[in-house]
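**Student:** just need the structure, nothing else, for what follows:
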Amino acid sequence: TVFIKGLDNLIATARSNKVAVLLGFQDFSQLIRDYTDKEAKVIINTVGNIFSGQVVGETAKTLSERFGKILQKRQSISINRNDVSTSISTQMDSLIPPSKISSLTQGMFVGSVADNFGEKIEQKIFHCEIVVDARKIAEEEKTYRKIPVITDFRDADGIDRMKEMVQENYNRIKEEARQIVADELERIGSDPNLKHLLELNKQA
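**Tutor:** All right, here's what the predicted structure looks like:
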């Protein structure tokens, strides 16, 4: 619960400390379901970079609105028996319409990126395709090894030792974590530049 309510603060705080936060979900509706409508809107509006594949419905509409609009020129021709007339008009249309986002094929993406001072990006909104070398991927997949599946925890006498083995692994990992913390505290305590952190931690 604490994490859910503080996710928007995490993004902003991490950004100010030059830490990148990556959020991934299949649809905005999942974000709303798990974080409530109010929190989801804050999170969506806080992130600076967006990369999306094919989505539909409200998610496509929200993304289209996020990408903004562009001035489009339209030309219409009227034909009758005596004359042919042409009219040209301009109007604001979505830069990437929801229908376009809803019909993206595999490998096609839309999105927007944020820039920094001294690193200005002229083309912030994109609609592109990731070119995949299928032959190289197929060659690489040939060298893949199957992950071994351990289904038998019986010992030499045929007795099932699954509970004992799981508990043993749990205890080992727990002890290793304790040792890592102890070693790190010892390192900090022996470093004059970091020793004051321990005092601050005790006061807190």
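**Student:** contacts and neighbour counts: CA atoms only from here.
**Tutor:** Will do.
**Student:** gap between Val55 and Asp34?
**Tutor:** 18 Å (C-alpha to C-alpha, to the nearest Å).
**Student:** run through the strands of this protein in chain order.
**Tutor:** For the chain, the strands defined by DSSP state E cover 50-52, 69-79, 84-94, 108-112, 125-129.
**Student:** one more, please, to line up against the first structure:
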Amino acid sequence: SQLKRDYGDKEAAVVMNTVGNIFSGQVVGETAKMLSERFGKVLQKRQSMTLSRNDKSTSISTQMDSLIPASKISTLTQGMFVGAVADSFEQPIEQKIFHAEIVVGSAKVKAETARYVKIPIITDFTDENGADRMQETIKENYDRIKAEAAEIVDKELDRLRKDPVLSKLLPPEQGA
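**Tutor:** Below is the predicted model:
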């Protein structure tokens, strides 16, 4: 849907039909349906049992179902994803389509974040009244640096004008 929004239907279709590797988290609507169709279908065996007073009968049927249904794609939780990978002649991949989950070691993450050191405040832009003066300070620094650079250029141009050899490097003065 983002490709269609940004590039239009035809251009988005070209990109989607050219890409060999797909990784997707939760998506809904047309995108989920398109991914489900792209992942294909698989033959599913279904067994049903009928009980009656006289006998018990079992029937087995087969049906083609989506390998990863759009409903599954639209309800993926955090850390879960689906996808397909392209292979090559040199490195064939037997299992190209997958539905997987990133397993996060919560205890390890918690231990690591506990060791984080707070970033020190190098410059505090609050004034004595507690007002944030960062933008004003940045503007003052910008104006000061710009004025200092102009002063350096003026001094250097003046030095070049006073030197008979170097003054020839300067363009002729306008209106002189």
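**Student:** okay, Val55 and Asp34 of structure 1: which has more neighbours?
**Tutor:** Set Val55 of structure 1 next to Asp34 and count neighbours by other C-alpha atoms under 10 Å: Val55 wins out with 20 against 11.
**Student:** residue in structure 2 matching the more buried one?
**Tutor:** Counting by TM-score structural alignment, Val55 of structure 1 lines up with Val27 in structure 2.
**Student:** need the nearest residue in space to its match, chain neighbours excluded.
**Tutor:** Ser74 (5.1 Å; C-alpha to C-alpha, 6 or more residues apart in numbering).
**Student:** aligned partner of that neighbour in structure 1?
**Tutor:** Residue pairing (TM-score structural alignment): Ser74 of structure 2 is matched to Ser102 of structure 1.
**Student:** Lys41 of structure 1 maps to what in structure 2?
**Tutor:** In structure 2, the residue paired with Lys41 of structure 1 is Ala13, using TM-score structural alignment.
**Student:** ok, now which ones touch the residue of structure 1 most remote from its centre?
**Tutor:** Here the centre of structure 1 is the reference, and by C-alpha atoms, centre = their mean the most remote residue is Asn82, at 59.6 Å. Counting by C-alpha atoms under 8 Å, 6 or more residues apart in numbering, Asn82 of structure 1 touches no other residue.
**Student:** quick one: map it onto structure 2.
**Tutor:** Counting by TM-score structural alignment, Asn82 of structure 1 corresponds to Asn54 in structure 2.
**Student:** quick one: Pro69 of structure 2 and Lys96 of structure 2, what's the gap?
**Tutor:** Distance, Pro69 of structure 2 to Lys96 of structure 2, by C-alpha to C-alpha: 16 Å.
**Student:** coming back round to it: mind listing what the match of Lys41 of structure 1 touches?
**Tutor:** Here Ala13 of structure 2 is in contact with Lys4 (C-alpha under 8 Å, 6+ apart).
**Student:** and the gap between it and Gln95 of structure 2?
**Tutor:** Distance, Ala13 of structure 2 to Gln95 of structure 2, by C-alpha to C-alpha: 25 Å.
**Student:** for Phe81 of structure 2, same thing?
**Tutor:** Distance from Phe81 of structure 2 to Gln95 of structure 2, by C-alpha to C-alpha: 15 Å.
**Student:** who has more neighbours, those two?
**Tutor:** Neighbour totals were compared for Phe81 of structure 2 and Gln95, and Phe81 leads with 18 against 9 (other C-alpha under 10 Å).
**Student:** right, and that one touches Ala100 too?
**Tutor:** Yes: using C-alpha atoms under 8 Å, Phe81 of structure 2 makes contact with Ala100 at a distance of 5.5 Å.
**Student:** re the thing from before, ranking the strands of structure 1 by burial, who's on top?
**Tutor:** Of the strands of structure 1, the one with the most neighbours on average (mean count of other C-alpha atoms under 10 Å) is strand 108-112, at a mean of 18.
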